[in-house]
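Novice: model this:
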Amino acid sequence: MKQDDLAVGICTTSYLSRIENNLVTATEEVYALLFQRLGKVYEDVQHAHDEMVQALEAVYQALVDDKPLDDAQLALLTTKTTAALHTMQQLIYARYLTREQQFTQAEAILKTIGQPPFTKNRLTTLYIGVTTYYQLSTGAYEAILVTEKQENAQLYFSRTQSYEQAIYLYHVAFAAHRHYQFSLAAQYIEKAIALFTHRYRPLFQLKLYSMKGVILAARNRFDEAMVEYMAGVELLEAVPAIATNKQWASIFNNMAFCFEQQKRYKEASYYYQKSLQAWDDVHTMINYLRTLVFSGDVIKAKELQQQEHKAFTAEHHQYQWALLAALLHQKSATQATFQAQEEPAMKAICAAKHKELILHYAPKLAEIYSEWHQYKKMAYYYQLAYKTSEELRVHD
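Specialist: Reported below is the predicted structural model:
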């Protein structure tokens, strides 16, 4: 049936088009008349629609809680559905693909959907929630912060469960931390914690402890950070269901990095080892190697460097590996050899704007060039460290 024929006597054609595109919600009387003209009973169609919405919401909740999907739930995401539910289904499917790290497919779906007009409806919160998770997973931290600043996106979650609001705020805090806006990150993590009070979801509670800890540590509030990490340890001990090797490794890695930031290398080494014992992770291994190199434990550092390791999962892993190798063998290397190794690595780290890594390595490199009486290079790295430190201070 043509749109004009369906709408005549009930509503305008343009209004019908807006209904079909989920831009407006008509009254039940209008829906009943439209379905009657199509030869269908509105109540039956609405019941089937409501059941499908509930099923899709259950799948989304499982994804948010990081639970596995069964075959029926997976089929729900790929089976052809009504036009009214297609966008909702595709958004949730993109969320699933992102979790499975199938980023190309997820991106294609999100591009096809496009950003809808933001209103206080379920599609808006789903779109914001899914795209934020996708951007967080792919490192597009600035995009998350821009959307939150320009759209004040958190306000659209006012009609959702407080848990879903807390997750969004946690993601914004995560993005702000990774974008070195630590004060902003602190504001959002506190909002997330306030909304999540008395909700029994221990895995998310663990994430809140860890995120607050890393934000506090980034602001040099190390004792307060350790309080959060220890709360995470106690939670893992109390709830065996979430106490996986990966979660233990994560909390130990955070504790180790907190000690490393304070140049307490003995404690840092201890917790990096505990982290690696729980989960063999290349990121933690590089952190541990860096701690050994900076603490002057050459023997252990060389032993670790010679061990087989997993493939690097991030570009900065390769740069750090090369840079740490140069630092480890600096005493026996010529100045030209050392410079040929460190310069490409540091240029890459600077280009990627890994500010915490710059602050780790630049002063050390300045000291080495000072020993060689290469004062121009020494000054360059001290200036780089100062500039980076000031950038972080201004953000905070």
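
Novice: please make it C-alpha for all contacts and neighbour counts, starting now.
Specialist: Noted.

Novice: what helix or strand is the most centrally placed residue in the chain located in?
Specialist: Centroid-nearest residue in the chain: residue 136, 3.7 Å away (criterion: Cα atoms, centre = their mean). Assigning secondary structure by DSSP states H and E places residue 136 in helix 122-137.

Novice: let's see this one next, to set against the first:
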Amino acid sequence: MNALGTILKLKRIEKKIRQEDLCQGICTTSYLSRIENNKTIANEEIYRLLFDRLGLDYDKIFKLSSQLDKRIEKWYEDLLNRKYDTENIDELKELAFTAGGETSIKFEIVYCRYLLMNNQLEEAEKILMNLRKIFRPELSRNFFIYSNVLVYYYILVGGYSQAAEAGLALTRLVGYENLGKDFELGIFNYNLGLSSLKHGYYETALNYAEKALSIFKDGFYIDRAMDCLIILGVCHNNLKNWDKAIYSFELAKRTLQFLPEKVHERYWYMISNNLGNCHEYKGEYDEAVHYYLQALKYLADQNKIIPLINLIRCYYNMGDLKSARFWLESAERTIKLGKVSKKEWIQIDIFSTLLKEPLSLEEINDIQKTSIQYFLSIEDWIHTIRYCGLFAKLYESQNRYKQANELYKIAFQANEKIKSGGDSL
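Specialist: From the prediction side, this is the model:
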């Protein structure tokens, strides 16, 4: 019933009626202000009188608002369950905007979720930014859904720190867990875990992913639990908890049998590539190569660039430059087939330079400075550590110990960023 206050306020403003004129002979101006801001619930007679003065039918608005709310909630639930076409959106939109108030606001929030799931990011962004002007952190169902959709939007556009901030605005509200179903809370925690992982806050990501996994396991949401296991494995890997990382990925392997075959290749790629990362971090390059080669099998040619880079790096670190060049040529062919990120371009440039013959010290210095500065600029601490180590060993082989030590210092500082980052969100 609190939504009625918002409807009153919107309709009063729409009709350009002052508060004192609307409430004259019904209640005080201060009491109307409290009603409009949903700080109190008036008795039904006061609502009737106020709506009547606005020329509105209280019973019709109340009934329509109640029915529409259930319909919008069902649509939102369907979207969370990845069901795209269960609602007549144009009809629902017209009804929601007729009802106005919290009902129309809820429609817009859920509609944004629909747009995001259909990759209509620009339209969703416009609506979300307009909604931001009217929302303040509050213990309400609409703010709960809005926060969830906003987190999802920021993840899709790569704004991982903004996603974390949007999520934290909700978690600071005491009792926010009571505003959504367990399944919704699981998705919320998963998304916060994913955004923390992408931003390099691995301890924080572990915490959220474990919360989400607990919810999804209890509710038998196997596909969602699978996603959480992948996050846990990646986090443990980057935190050098390799036994825990391998355990998470092995558990993911066993879980895969309960999922439809159409998703198996995607998960097999993630499991194989991450197990390769795990063994590479441990210096077990033969094992790492085995898993990276497996990962390649599950990808189309234009999408193979990440495991190809991993293979090049492994063979380079093993001293097998012939194999490294072979996979570099394959990566260069792959670049021509599809879109490649700047981070991937930088890594290809590193090995295109280092695998040249002859190779000058000036060329090493140039690619080292360019690449490490880039990784630092995007706060990619993992690649900073990985390539600082690679270049430091190369400098050591040429008796350039001062330059090697400088890179080891940068790698140490990046590692400290990872450790402290988990506590800073």
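
Novice: how about the helix holding residue 136 of structure 1, aligned to which bit of structure 2?
Specialist: Using TM-score structural alignment, helix 122-137 of structure 1 corresponds to residues 141-156 of structure 2.

Novice: quick one: that stretch to chain centroid distance?
Specialist: 10 Å (Cα atoms, centre = their mean, to the nearest Å).

Novice: same check on stretch 46-54 of structure 1?
Specialist: Worked out by Cα atoms, centre = their mean, stretch 46-54 of structure 1 lies 32 Å from the chain centre.

Novice: show me what residue 337 of structure 1 aligns to in structure 2.
Specialist: When structure 2 is aligned by TM-score structural alignment, the residue opposite residue 337 of structure 1 is residue 363.

Novice: host element of the closest residue in space to that match that isn't next to it in sequence?
Specialist: Leaving aside its sequence neighbours, residue 363 of structure 2 sits nearest to residue 353 (Cα to Cα, 6 or more residues apart in numbering; 7.1 Å). Secondary structure assignment for residue 353 of structure 2, by DSSP H and E: helix 342-354.

Novice: circling back: for the residue nearest to the centre of structure 1, what are its contacts?
Specialist: 144, 171, 174-175 (Cα atoms under 8 Å, 6 or more residues apart in numbering).

Novice: so which pair among these is furthest apart in space?
Specialist: Greatest spatial distance in these: 144 and 174, 9.9 Å, computed using Cα to Cα.

Novice: show me what residue 66 of structure 2 aligns to in structure 1.
Specialist: Using TM-score structural alignment, residue 66 of structure 2 lines up with residue 50 in structure 1.

Novice: how close does its match sit to residue 21 of structure 1?
Specialist: 18 Å (Cα to Cα, to the nearest Å).

Novice: repeat that for residue 216 of structure 1.
Specialist: 45 Å.

Novice: those two - which one has more neighbours?
Specialist: residue 216 (22 against 13; other Cα atoms under 10 Å).

Novice: skipping adjacent residues, who's closest to that one in space?
Specialist: Nearest one to residue 216 of structure 1, counting by Cα to Cα, 6+ apart, is residue 225 at 5.2 Å.

Novice: and what of residue 258 of structure 1?
Specialist: residue 217 (6.1 Å).

Novice: contact partners of stretch 54-65 of structure 2?
Specialist: 4, 11-12, 15, 22, 47-48, 51-52, 96, 99, 103.

Novice: let's see 7 Å
Specialist: 12, 48, 51, 99, 103 (Cα atoms under 7 Å, 6 or more residues apart in numbering).

Novice: what number of residues lie near the third one?
Specialist: So the one you mean is residue 51 of structure 2. Residue 51 of structure 2 has 21 nearby residues by other Cα under 10 Å.

Novice: OK, contacts around it?
Specialist: 57-58.

Novice: likewise the last one?
Specialist: By Cα under 7 Å, 6+ apart, the contact set of residue 103 of structure 2 is 65, 69, 96.
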